[in-house]
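**Q** here is a sequence with its predicted model. Questions after.
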Amino acid sequence: MRFSLYSLVLLFSTSLSAQTLKLSLPQAIDLALENNITLKNQYLSRIANKLDLQLAEDEFAVQYNAGAQSRYNSSYNEQRYDSVQNTLSTGASWRNQYGGQMSLSLNQNKYQAEQQADQYQNSIGLSYSQPLLKGAGKKAATANLTQARQQEVLNQLSMRRNLSSLISRVIFSYRNLLLAQQSLKIVELSLARANEKASNNRALLAAGRISNSVLVESLTDQANQKLSFQRSQYQYERSKLDFLQLLRLDKQADARLELDADLTTVEPELNLVELLHLAFANRPDYQQAKIDLELAKLDLYQAKDQADWRLDLDMSYNKLVSGERFEHYSGLDQGDYQVALKLEIPIDDMSSDNRVYKAQISLYQSANQLKELERNIELDVAEQKKKIEMSWQELLLSEQYLTYTQLQLETEQEKVQSGLSSNFQLVSYQNQLVSAQRDYLSAKINYLNLLTELDNLVGQDITKWQVDLSRSQNANIKQIRDYKIAD
């Protein structure tokens, strides 16, 4: 984020005291990203996602275990006989990235009985199992880890999509409010002119300088301007409430908003090849589709691997000795060794074949979806480029029309002063100017919105608005301790 939360709170605490909210577009985006409940919940989900990834990463770490047991026995055979058996155990296991599984166990038993010396029985065990067909190899052994890492990337991309969507909504809502605000000002000025004109005509009629029909014309225009003002005011209040709700500032619905937006427009210089390159490199949904295809390939590999024969090499060593401590053991060559080859051949296993067929179908579907998405991106970006270029031409024409309308009104005012035209005609040109002003403003907002849509289409809105992704990428369990429920 470009602004710290503290600075934003300070900004609003100062402005709220005067019941005025001063907001630039970047500030509005930051507030929305900070306050949006959906994003807050997704940040919490990201913490859970990180835990899932950490669990998958620990699959090949050494796992330790320890245990203890104390058992009291009391038996009767002509007399009562009591004994106590204490057992201590510890062990470790480790799975390598080629499917092998190794485990080590150490156990010590201490046996205490009445009128007998303490007896010790210790054991050591070491085993290793290596698959040679099903589950063998690095790709098969690390498939779960690969899926977990890819899922983490998918979660990050999902977060980017939600951020992009929210940014676009805020921008459109901000500009929609700005349009309503500026339109209200235009109509307000027009109403002021109509009120002044009606007031002057009443005075002129009382002085006998104009006819009653001229006054009726001005009163008709005044009523029309009042209606337009009322509608524009409602549209502004509706747009303001929608905007404040999006930022979760709707408690300040009665406050006055001061929007500081840059409405500067420049002629577009758009290169379709560069735009498509940006889209394929940055769009989250396209990156997600590519990962889905890779995961489908991995699913097919796993399905074929599970349908394979099982051939495992098992080796183990065990030694059981008496003695209080392990260093009293004699040589390892006196222990028990075992080496075994285990073969399992599936016969008429329809379930495995079914999994392979389904995985193959899913792979084809993922490939088709990726191709279709590529095609849609190419069409959408090309279409958006045309819309922007056309909108620019409309903006130029609306600006030209506004200029001519202003000149026309000035000319008509000179005619009225010279007695060569009527007030009715002047009012008509004034209303035409108001319409031209609003059309020009709408054309400018529409052009800027199309550029925003293009940013979203090519996936560069997050970069453009300098959104900080570290909170999502660095999510961890420690953040739960400091979490506060939103008001």
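**A** Good, I have the coordinates.
**Q** contacts, neighbours, all on C-alpha from now
**A** Noted.
**Q** same for the helix or strand that contains L227, what does it pack against?
**A** Secondary structure from DSSP states H and E places L227 in helix 212-246. Using 3 or more C-alpha pairs under 8 Å, 6 or more residues apart in numbering; DSSP states H and E as the contact test, the elements touching helix 212-246 are helix 143-206, helix 423-457.
**Q** and E399, how far from K444?
**A** Counting by C-alpha to C-alpha, to the nearest Å, the gap from E399 to K444 is 9 Å.
**Q** again, but for R355
**A** Counting by C-alpha to C-alpha, the gap from R355 to K444 is 56 Å.
**Q** the two - which one has more neighbours?
**A** Remark: of R355 and K444, K444 carries more neighbours, 23 against 18, as counted by other C-alpha atoms under 10 Å.
**Q** how many neighbours does A113 have?
**A** When neighbours are counted by other C-alpha under 10 Å, A113 comes out with 15.
**Q** OK, contacts around V381?
**A** L272, L275, L276, L454, L457, V458 (C-alpha atoms under 8 Å, 6 or more residues apart in numbering).
**Q** that's a helix at it, yeah?
**A** Yes: secondary structure assignment places V381 in a helix (DSSP: H, G, I helix; E, B strand; the rest coil).
**Q** what about R256, how many neighbours?
**A** R256 has 15 nearby residues by other C-alpha under 10 Å.
**Q** quick one, what contacts it?
**A** Q19, T20, L21.
**Q** what's the spacing between the residue of the chain most remote from its centre and L370?
**A** In the chain, counting by C-alpha atoms, centre = their mean, E78 sits farthest out from the average C-alpha position, at 77.2 Å. In this view, E78 and L370 are 83 Å apart by C-alpha to C-alpha.
**Q** equivalent analysis for S103, please.
**A** For S103, the distance to L370 - C-alpha to C-alpha - is 44 Å.
**Q** ok, the two, which is more surrounded?
**A** Shown here are S103 and L370; by other C-alpha under 10 Å, L370 has more neighbours (21 against 18).
**Q** what about the more buried one, which helix or strand?
**A** Using DSSP H and E, the element containing L370 is helix 350-417.
**Q** do Q27 as well
**A** Counting by DSSP H and E, Q27 is part of helix 25-35.
**Q** the structure to be compared is supplied as follows:
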Amino acid sequence: MGFGSAVLGVAGTYFLMSHTGHRPAVQSPVQPPVTAEGRLEPNPPFREAQISLDPFSGLPRQQPDLLKVLTGNPSRMPNPLGRSIDSSVPELRLDSGARVQGNLAGTIILPDPTPTAWFQLKLEAGTLTAAAPALAQTKQVSLPTERELPLQLGDAVVLVLQNNKTLKNAYLQRLLDRRDLEVAEGIFNPIFEPRIEARYDRLEIGGVVTEAGQGDARIGATMLLPTGAQFSITIGATRSLRDESLNPTLDTLRQDLQVSLVQPLLRGFGADVTLAPINLARIQEQANRLLLKATLISTITTAIQTYRTLLEAQEQWIIQQQALKRAGDNLAYVQALVEAGRRARVDTLQGEADLARQQLQLKDAEGRLAAARLNLLQILGIDQKLTPVAIEPAALRQPIMAEADRLLPVALANNPDYLQSLLQIEAAKINLLLAQNNSEWNLNLVGTLGNNFNNVTANNNTTTVALVLTRQFGNLALDQAVERSRIQLQQSENRRAETLENLTVTVRNRSRDVNLSLQQVENARRVRELAEQTVTVQRERLQLGGRGVSVKDVLDFEDRLVQAKNDELAAIIRYLNAVTLLEQTIGTTLNTWNIRVESQN
């Protein structure tokens, strides 16, 4: 699809995705863009089609700058043509004859086609519905009726972001994560508690009836201060009516004001202790975002590998179909030679056996193709009655050698697991601070101020200032908490060191895999070229009736050619997957596809 830039807003989390054409504009640190050389053209029924959401996809575009894409606001991108954006929302249509319809709820915004086409998807309440507003002069394309769904690799990435069940659960979890952070950051907000009471009493003793009514209204407020102090204030008014048979009615009105302040001087004192819960919540929020990033990377990587499995299965099916056609041609040619008396009839048995074997292998290829289609539909989360067709060319990008020493700093700055280990150390330090603080003596400065007004008796004011010192003895849990926190800090540091070691080894292994698989691609290509030349020569010799060349020899060389083509295809897929796994390890998968996860303020 000619997707532009996308911002997927998910319950407080945005996903920014931007690329022009069929490939991401921002290149991977380990692989450059796709080239047309070496493309394996699919045969029917794999019809190549163009999928585009952009009505201006045929116009020339400029590649967007990575820094602008990752740091800029899509709504503030320049509009060089100066045209307004139509607010209408037509249906999402694909010009390939396929329709992508998920359960995403949101909007897609397409501004002017240059320098970059942008579209925006916003998730609301965890449910996704897709709709596409177009420009004022956009031409609408008719919907297809066929069930075939041609997909570029970029289309698969967009669909997995929209429909994958694992990602949907991760989006919903972000709703809870954001609310947890809001609760933690609201500890300094004042808490108000109003109270209203109405009461009636009736007492009868020896014929004397006493009736009393009382109404009480008050409001209290408490607030935590950054110093650790607890401030509270209560304002109230009470009115009482008392009526006795032998006494006049007594009407009493009382108003009161109570103010108190409890300031810790040892345990619980200071902004470091008071702000610790907020800092822990913010660290947890960062950890949750890293977890979401890891989930996105893992799911996208799996989708890419599954897509390439389908691509490989399609190409294998094509290769096997070509092999079956060659086997039929060989059999027909041998039968013609037999009819002409140039070959013995027994030679046709070898051709018939080879034809039957190629038919059997074609059935196996069809089975692998069907399984690959279902696996891709499952991870994309779309209708399993569709028939996905991978139209991405099974070709190499401009190959380069991966240098582990250059990629390791990138991994340290982007790998979610390593960044999680750093956050765990910071959280362990805060927990140790809290444990040490809880083990201290409890010394509080307490101040209270009270004012009471009564229409019957005299007013009274009270002021109290006190120092309160308390300490628990024999509570081993306090010392145990300190020791546990100290050990957990050491364990976190050890885990960080272990994660660093594992990451270093994995980056080196992934880099070596990329380099080795690239060499294997070149070797497989050379083997395939030699196999093609050999088959051509042997077929010519057989047609000319050359001595020493039998039908079996030609069939053997044909089998080697089929195997060489499959080996070259497998080598290309291995290289592409090796690059994808390397990107996953160094944490740049989202950058490769211009997807940014950011927190909503």
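**A** Perfect, I can see it now. What you see is a predicted model, and the numbers here were worked out from it, not measured in a lab.
**Q** run through who's touching stretch 261-279 of the first structure.
**A** 24-25, 377-378, 381-382, 385, 388-389, 392, 444-445, 448, 457-460.
**Q** narrow those residues to those that are buried.
**A** The neighbour count (16 or more other C-alpha atoms under 10 Å) marks 25, 377-378, 381-382, 385, 388-389, 392, 444-445, 448, 457-460 as buried among these.
**Q** between these, which is closest to Q252 of the first structure?
**A** Q252 of the first structure has its nearest neighbour among those in L25, at 17.8 Å by C-alpha to C-alpha.
**Q** aligned counterpart of the closest one in the second structure, please.
**A** Under the alignment (TM-score structural alignment), L25 of the first structure maps onto L153 of the second structure.
**Q** switch the helices and strands packed on helix 212-246 of the first structure over to CSV; also include distance to L244 of the first structure.
**A** Formatted as CSV, those follow (distance: least, C-alpha to C-alpha, whole Å):
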stretch, distance to L244 of the first structure
helix 143-206, 9
helix 423-457, 19
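**Q** for those, which one sits closest to Y98 of the first structure?
**A** Here helix 143-206 is closest among those (C-alpha to C-alpha), at 10.7 Å.
**Q** other SSEs contacting that closest one?
**A** helix 25-35, helix 37-57, helix 212-246, helix 284-306, helix 423-457, helix 461-464, helix 470-473.
**Q** Throw the ones you listed into a markdown table and include distance to K139 of the first structure, thanks.
**A** Converted to a markdown table, these look like this (distance: least, C-alpha to C-alpha, whole Å):
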| stretch | distance to K139 of the first structure |
| --- | --- |
| helix 25-35 | 40 |
| helix 37-57 | 15 |
| helix 212-246 | 46 |
| helix 284-306 | 9 |
| helix 423-457 | 35 |
| helix 461-464 | 35 |
| helix 470-473 | 26 |
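**Q** counterpart of Q520 of the second structure in the first structure?
**A** Using TM-score structural alignment, Q520 of the second structure pairs with E394 in the first structure.
**Q** spatially nearest residue to that match (excluding sequence neighbours)?
**A** A443 (6.9 Å; C-alpha to C-alpha, 6 or more residues apart in numbering).
**Q** then A313 of the second structure?
**A** In space, A313 of the second structure comes closest to L369 once its chain neighbours are excluded; the distance is 5.0 Å by C-alpha to C-alpha, 6+ apart.
**Q** that neighbour maps to what in the first structure?
**A** Using TM-score structural alignment, L369 of the second structure pairs with Y236 in the first structure.
**Q** and S164 of the first structure, how many neighbours does it have?
**A** S164 of the first structure: 22 neighbours (other C-alpha under 10 Å).
**Q** in contact with it, which residues?
**A** Per C-alpha under 8 Å, 6+ apart, neighbours of S164 of the first structure: N456, G459, D461, I462.
**Q** map it onto the second structure.
**A** Under TM-score structural alignment, S164 of the first structure pairs with I297 in the second structure.
**Q** ditto for K304 of the first structure
**A** In the second structure, K304 of the first structure lands on Q436 (TM-score structural alignment).
**Q** could you pull up the contacting residues of the residue nearest to E394 of the first structure?
**A** A443 of the first structure neighbours (C-alpha under 8 Å, 6+ apart): S391, E394, L395, S398.
**Q** I304 of the second structure contacts V157, doesn't it?
**A** Yes: I304 of the second structure lies in contact with V157 (C-alpha atoms under 8 Å); the separation is 7.3 Å.
**Q** what lines up with A180 of the first structure in the second structure?
**A** For A180 of the first structure, the residue aligned by TM-score structural alignment is A313.
**Q** please read the previous query as pertaining to R46 of the first structure.
**A** Match for R46 of the first structure (TM-score structural alignment): R174.
**Q** next one: that match from T348 of the second structure, what distance?
**A** 68 Å.
**Q** and the contacts of the lengthiest strand in the second structure?
**A** The strand that spans the most residues within the second structure, counting by DSSP state E, is strand 208-224. For strand 208-224 of the second structure, contacts defined as C-alpha under 8 Å, 6+ apart pick out 187-204, 230-246.
**Q** among those residues, which are in strands?
**A** Checked against DSSP E, the contacts of strand 208-224 of the second structure include these in strands: 191-204, 230-244.
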